[in-house]
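Visitor: following is a predicted model, sequence given first.
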Amino acid sequence: MPSGYALTVRFTLRDTKAAQQFDDLVAQAIEGIRSEPGTLIYAVHTPVDEPLARVFYELYTDRAAFQAHEEQAHTKRFLAAREELLSGVDVTFLDELAALSKTPGTERS
């Protein structure tokens, strides 16, 4: 059974103004990402007590879906515009060891 293709990306923003601009870029990109058929999860988080950090968790059906995501116009715009807002980026590709997926509201007692 294929396990998908996953990665995390940790962004460190220059300052609070850059963080707000980055969040605006993310909101714009998410609108395009919603229609990508191979993108299963695209979650953006702010770590507790780290207001200038953002952590993305991305899960795709396979590597081809990730490549298709990277080629989208909304992704290219995001990748180009984010550079001036960052002081650091760390990308980690993930191998799945185990997984559990539940859809909220479908659990049984």
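Guide: Looks like it arrived, so ask away.

Visitor: when you work out contacts or count neighbours from here on, use the C-alpha atoms and nothing else.
Guide: Will do.

Visitor: what sits against the most centrally placed residue in the chain?
Guide: With distances taken as CA atoms, centre = their mean, residue 56 lies nearest the centre of the chain, 3.7 Å away. Residues in contact with residue 56, defined by CA atoms under 8 Å, 6 or more residues apart in numbering, are 8, 9, 10, 42, 43, 44, 45.

Visitor: second one coming, line it up with the first:
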Amino acid sequence: MGFGLVVRFTAHDEEAAAAFDRLAAEALDGIRAHEPGTLVYVNHRVPDEPAVRVFYELYADREAFEKHEEQPHVQRFLTERGQYLESFEVTFLDELAAKISPATGGTR
């Protein structure tokens, strides 16, 4: 079963949100290069809320998530993100059922 989470980040303002996006993009480069167990990692902008970002993350399993958290690029993101944020809220998800496009290589 997959393991996922949704995180809602609220930046101080639009300028801080842009800086946060740059930090997140740097982390995403490392995720793409070094994390085969990270299946989906998406930073969403929220319409009509310019300082809000929502991440959707899906991992092959809890172990893949734990490996993700240990990566240097993720540690840097976790350490530096606070300077841009007013708040964040994490919701962990356990997969019940799924449809995954064959184009992603998924079979669940």
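Guide: Sure thing, it's come through. Quantities reported herein were computed from a predicted structural model and do not represent experimental measurements.

Visitor: determine the longest helix present in the first structure.
Guide: If each helix of the first structure is counted by residues according to DSSP state H, the longest one is helix 16-33.

Visitor: so that helix corresponds to what in the second structure?
Guide: Residues 14-31 of the second structure are where helix 16-33 of the first structure lands when matched by TM-score structural alignment.

Visitor: any idea which element residue 77 of the second structure lies in?
Guide: Here residue 77 of the second structure sits within helix 72-80, counting by DSSP states H and E.

Visitor: quick one: residue 90 of the second structure from residue 32 of the second structure, how far?
Guide: Distance of residue 90 of the second structure to residue 32 of the second structure, computed by CA to CA, to the nearest Å: 22 Å.

Visitor: er, residue 15 of the second structure actually
Guide: Taking CA to CA, one finds residue 15 of the second structure at 26 Å from residue 32 of the second structure.

Visitor: coming back round to it: which SSE is the residue nearest to the centre of the first structure in?
Guide: According to DSSP H and E, residue 56 of the first structure maps onto strand 53-60.

Visitor: buried residues in that strand, which are they?
Guide: For strand 53-60 of the first structure, a neighbour-count test (16 or more other CA atoms under 10 Å) marks 53, 54, 55, 56, 58, 59, 60 as buried.
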